[in-house]
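J.: Mind folding the following:
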Amino acid sequence: MKKRQILIVAAVLFTKLYSWSQLNSKVSENSKYVNPFIGTGSIDSLSLSGSNFPGAVFPFGFVQLSPDTDAEPEDPCSGYDYADNRIVGFSHTHLSGTGVADLFDFLFMPFKGEPKWYPYDSESEKGYSSIFDHKNEIATPGYYSVFLDDQKIKVELTATEHCGIHRYMSEGKEPFSLIIDLNHSLDKKRPYWSCKVIDAQIKIINNHIIEGYRTLTGWANLRKVYFRAEFSKAFNKTEIKSGNKIYLDEKIANHQNLKTIITFDNNEEPLVVKVGISSVSYEGAQENLKAEIKDFNFNEIRAKTENQWNKELSVIEIEGTEEQKKIFYTSLYHTFIHPNNIADVNGNYINSNGELRNSKEKKYYSTFSLWDTYRAEHPLLTIIQEKRSVDFINSMLDHYMEYGYLPIWQLWGKETYCMIGNHAIPVIVDAYHKKIPNIDYNLAYKAINASSTISHQNSAFNILEKYQYIPEDLESQSVSITLEIAYNDWCVAQMAKGLGYINDYTHFNNRSEFYQNLFDYNIGFFRAKDSIGNWIEPFSPLKYGGNGGYPYTEGNAWQYLWYVPQDIYSFMKMFGGEKQFADKLDDFFTLDAKPSDVNGNASGFIGQYAHGNEPSHHIAYLYDYAGQPWKSQYYTNRIVNDLYSSKPSGYSGNEDCGQMSAWYIFSSMGFYPVNPANNVYVFGSPQLNSAVIKLSKGKKFEIITHERSDENIYIQKILLNGKPYKKIYIKYQDIIIGGKIEFFMGSKPNRNMVNYDKPPLLSF
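T.: Model prediction:
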């Protein structure tokens, strides 16, 4: 009897514990806070935005199925501008937040009436594009819908990792057609990275299946992409336009300018189209489709993708205002779009040399916007996406094994050489110092060493070694390149030291100090020299550089003045000490930018601080190093609240594949990696009532902010795990073991924080 009672009690306890565990393991529905329209533009097209797209995407997925509002997209580079009121179609690949356009593969667009081969009206025919109203447009993670006013057709889109699925519902029963345009791409007349379709093919397999591919060169060189489209009902008529010729019911065609129109007579039921994409082959597209979309159940795929997004977005749970939740979870969503897994479901992918390779892990990631994302996104992902961070780095190492050095700005496995430096280096060194497992760090060191010694079109190391700076008459963007390589060299030196390569440590550590050779003590700025050693004249600290032909990259002398994250205290002495350094920071944040001094790469100004471009992102936190942490709290609070919103114009510049979002995520929680590879996170002004970061092995790190309000922006007291904490930074090691930090806020600066421990340069 007692044994039976014990069993009953045990069963009851098990049931309760199981129910409790199920309740507590339930994935939060944080996708409801995400607004994919944030960063897509503005009503008047005058406000800056993030160059984001609103369409359907799977986390880190190969397919980004989204509307295009321009027949030859270029600006915004996402293909969608919220200020537009006309859609030209729905293409399957897009970039999120970049400053250069590419992709836009395989545009699909439904229409009614006579065949329409062009998106806009002409004297001889009406175009297939359509007016739409934002009131009839919906976007959530993994789902997009819109009503096309001209066509009277509702379009719905969702996506898996390698596939897209469309659903078209017509108001009337009359026949409608679908154009598939293989010539749709970015502006073919642009002065650089012009796009050209080299060849394309369309194959009508039967009256339910169409396949096609195209090879094109644009930002990514010689990129090939295949598709397989399967239709839920039969089409009864096909036309193919090959160049200027039109073929009726032809089965196959090849041309650089290729389109097909298919017509459906039976429209009593919605038309569902499932499309598999591959960068490898027709077979790859078919296998991807077979593996990820079994039938034509649109709602099921939408629900699965939404569930996956909820799972991904549950890695951080926050409490704050509704506005804060919208911005925070949309930011988290944007950090999970790129990089993309371009390997097929069987692991096949095309490497940087155009060769077929296979990944045993079925993963090969690309779209590495490293000049942007090494600063905050990758340090964030090492905390909340550790396994994927391993996959990202292993993909970078695969690139090195094939190509000879690490990726710089890699798109679809192709090196674009966009931007300067090689910032895969700090990403790898950051992972090394964080002891993230399952990475071959001996191979990784060979990769970062080679990427710091082999001169190529993006890094002239032979010139650097000879002059101990980059002369402007030999290489434009010389100041920015010198400074950024100096930081990368510091990273290489630290990893070399950790692995016992002492000679390498000495060499790269010395090279990391070359930045000092371009500092003009007379005026207090970094500026360009020529190969003889003379300062380049004339000099203006306010003039902006672009991506060539000037000493500064997408910034000016004010913004690049502060790029010494590896050696801040030595750099401070070059100004004469803490006070002089802080005074210069004060000038930086209060000297207004004149419209005549600014170009398109600078936006989101507070004085000379330009949050819309990445070189400024760490600068507000430098007051912490200069003994005035309350000013870091003031300016980070101002940036968070003035330069982010939940509107379509919610970013102050290009979102850049997650970097602008990662800055917000870190800063709203109250800390930021000024040096992305030293395991130190410096305090700003925490914004959220609470945030819980879910770590590996069931651990969590909790951030609590007491008495936070619009006025109470200054830290008065800090507790770490219940004990007084007299530092203005926290280490990665303190976060990753789990625990709780509490910030107590007030309306006035706490000047006693001058006595708190300042951030160290090393924490490993």
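
J.: hey, let's count contacts and neighbours off CA atoms from now on
T.: Noted.

J.: Assumed Leu443 was part of a strand.
T.: No - residue state for Leu443 (DSSP: H, G, I helix; E, B strand; the rest coil) corresponds to helix; a strand is not indicated.

J.: Now it: closest residue in space, sequence neighbours ignored.
T.: Leaving aside its sequence neighbours, Leu443 sits nearest to Leu397 (C-alpha to C-alpha, 6 or more residues apart in numbering; 7.7 Å).

J.: Here is a second sequence; please produce its structure as well for comparison:
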Amino acid sequence: MTASAHTSHLRLDFNIADDYQTDQPVKPYVSIQVTRRNWTGQVQIDPEKNEISGSNPQRQDYRLGPDKPASFRGYFVSRFSEPFESYGTSHRANISEGTKSASGELLGAYVSFHQNTKRVEVRTAVSFVSIDQARRNLEIENPDSTTFEETVNNAKTAWLEKFGRVTIEGISSTDKEHDPRTIWYTGLFHALQYPSDFSEPTSRDPQCSRTFYSGYTDSVHETNDSYYQSWSIWDTFRAEHSLLTIFAPERVNNMMRSLLQIFDWSGRLPMWANMVETNIMIATNADAVLANAISRGFCSFDLQKAWTAVRKDAYEPPENDTQLLYYDREPDTPYEARAGLTSYMDHGWVDNDRWSESASRTLDYSFNDAACAVVARAVGKVDEAVALEKRAKNYANIWDAETQFMRARNENGAWAHGSWGWTEGDKWVYTFDVMHDTDGLANLFAGGRQGMKAKLDKHFDGGHNMHSNEPSHHVPYLYSLIGYASAAAERIRRIALDNYNATSAGLSGNEDLGQMSAWYVFSALGFYPVNPASDEYVVGSPFFEKVTLRLPAGVATGGEANRIGGQERTLVIEAPGAPTKPYVKSLCVDGRSIDRPVLRHSDIVGASLIRFEMSKTPTGWGEDGEL
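T.: Purely as a prediction, here's the structure:
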């Protein structure tokens, strides 16, 4: 199997005698499942073109969210390298030999070949626009003259444009299951797949216009840009989008324009857009995705519209906010946005006796407010930024000083009983879910930073850290931010060893569109974006002795390589002895000493050399800087 952007290429080798262990004549055949139960699709067979085409209306999450795109279809065209000897369709268990077209649920089509056929190649193109567009995708990306080897080489060439930019040295692992190089490159491969370019070419000219289907308008659009979908933002805002600003800067502005295009259509930024809004998970973390891009210099999109969009998130509750629970995957709801914003604006927390996942919402909305403030400052709305920064302190409203945990609260201010109020986590991980104000969080603990460090120790030593889900991802780096960088190094190395390996079970949790891998990619380089609404990365513990990165043109100029004249940059990250020396002893960027465990985006994309001095034993580095 191999693929291009909109096509697959399969090579099927038949050995009938070995496969079937029979002396009876058996013809090689291929069967295509077109639809499943309860979904009515259609299929056509064209023996003159050696082609099967069809469509399927099945859409995951079709009950979720307010959008019901009635004309949605996934279209396909499969073209075979050998002529059909026979063909037909199937409907449930009924086979209709010689039938060229059919529709229904549990629908299939099949073609068989001459008994002596040993190899068949199948090239399949997909489209969300039409069968004609699927056929066009096939002609553009994988025409009849394309050999299987050429498709393989084209795919390798496309991916090596990214992988070939990174050279890792200083690892001599004999444990193939835990070779960090394999894990790292696999992680980069995963992280560069989403959000997905949903647009389709109209010609072979790379400068041609593109076409795409929008479920928000239930219609087809033309564009000169790419249009991006698959926004698992509750997961990916944490590190995935920061990674894209370094490794795929040429795509970031288009991604931000896609977010704002969705806002134009729906009146809301997406939460979890899978063709259309699904309302899966909580909070308006697209605010942070926009702030992330802006803070890193990406500005080739409508900043005023970005402010309009995030301001609506911050101040306008969803429809029926006081009537709906907005529980996870509640069907047929309006755009959820910040459910419970009514009470959050009234008294500073989301009421547990009126909305689901209330405590997690309170913490996330506080972070979202900080992200909105970044966008406000970018467009000169200083007063509004100050107001949002003040409201971003609302996380403290659910701090229980007696138990030293974050806790859900009811409308009357009383603490909620039991372990309620959390989103895919518990009180342990969410007590540390203040990514934008670590100092303020530390001040809540009895004993300040020492008290927070003691709580972190209990969190990890007690087995409460669940790296398999995203709310835990920034937590080990909090040690660095409160003056205990060596403790961060120990936890990060342990998490990497326990949760990642180079086997088919190489991730401890759901990849969630690149976030799980983005954690490893950053951590192995030695830093991680704890507050993804800012331009800061917190230093941890680099895994490799030397990494050379040829950063794409535009990485230091907000993605605008051509307009601003940006060029490729080469960054070397050195950490001699890192595989056996986990602790940072000193850090320099182009010879400039870094005393606090924080790097800015400009330090990374503008530098030529980042050099760590490593130690086998804990050090005092990072403990004395003003944090």
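
J.: So the residue nearest to Leu443 of the first structure, which state does it fall into?
T.: Assignment for Leu397 of the first structure (three-state DSSP): helix.

J.: In the second structure, what sits opposite it in the alignment?
T.: Taking TM-score structural alignment, the alignment pairs Leu397 of the first structure with Leu260 from the second structure.

J.: That match is in contact with Leu269, isn't it?
T.: Yes - Leu260 of the second structure lies in contact with Leu269 (C-alpha atoms under 8 Å); the separation is 6.9 Å.

J.: Please identify every residue contacting each of those two.
T.: Ala309 (C-alpha atoms under 8 Å, 6 or more residues apart in numbering).

J.: what about these two, which has more around it?
T.: Neighbours of Leu260 of the second structure and Leu269, each counted by other C-alpha atoms under 10 Å, are more numerous for Leu269; the result is 27 against 24.

J.: how much space between the corresponding residue of the first structure for that one and Asn442 of the first structure?
T.: Matched to the first structure by TM-score structural alignment, Leu269 of the second structure sits across from Leu406. According to C-alpha to C-alpha, to the nearest Å, Leu406 of the first structure stands 14 Å off from Asn442 of the first structure.

J.: What of Glu269 of the first structure?
T.: As judged by C-alpha to C-alpha, Glu269 of the first structure and Asn442 of the first structure stand 59 Å apart.

J.: residues in contact with the alignment partner in the second structure of Tyr664 of the first structure?
T.: Using TM-score structural alignment, the equivalent of Tyr664 of the first structure in the second structure is Tyr520. Shown in contact with Tyr520 of the second structure (C-alpha under 8 Å, 6+ apart): Trp184, Gly187, Ala496.

J.: Next step: these restricted to helices.
T.: Trp184, Gly187, Ala496 (DSSP state H).

J.: Redo those as JSON lines? Include distance to Ala309 of the second structure.
T.: Shown next, in JSON lines, are those (distance: C-alpha to C-alpha, whole Å):
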{"residue": "Trp184", "distance to Ala309 of the second structure": "36"}
{"residue": "Gly187", "distance to Ala309 of the second structure": "32"}
{"residue": "Ala496", "distance to Ala309 of the second structure": "37"}
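
J.: is it true that the residue nearest to Leu443 of the first structure touches Ala447?
T.: Yes - with contacts counted by C-alpha under 8 Å, Leu397 of the first structure reaches Ala447, the gap being 7.0 Å.
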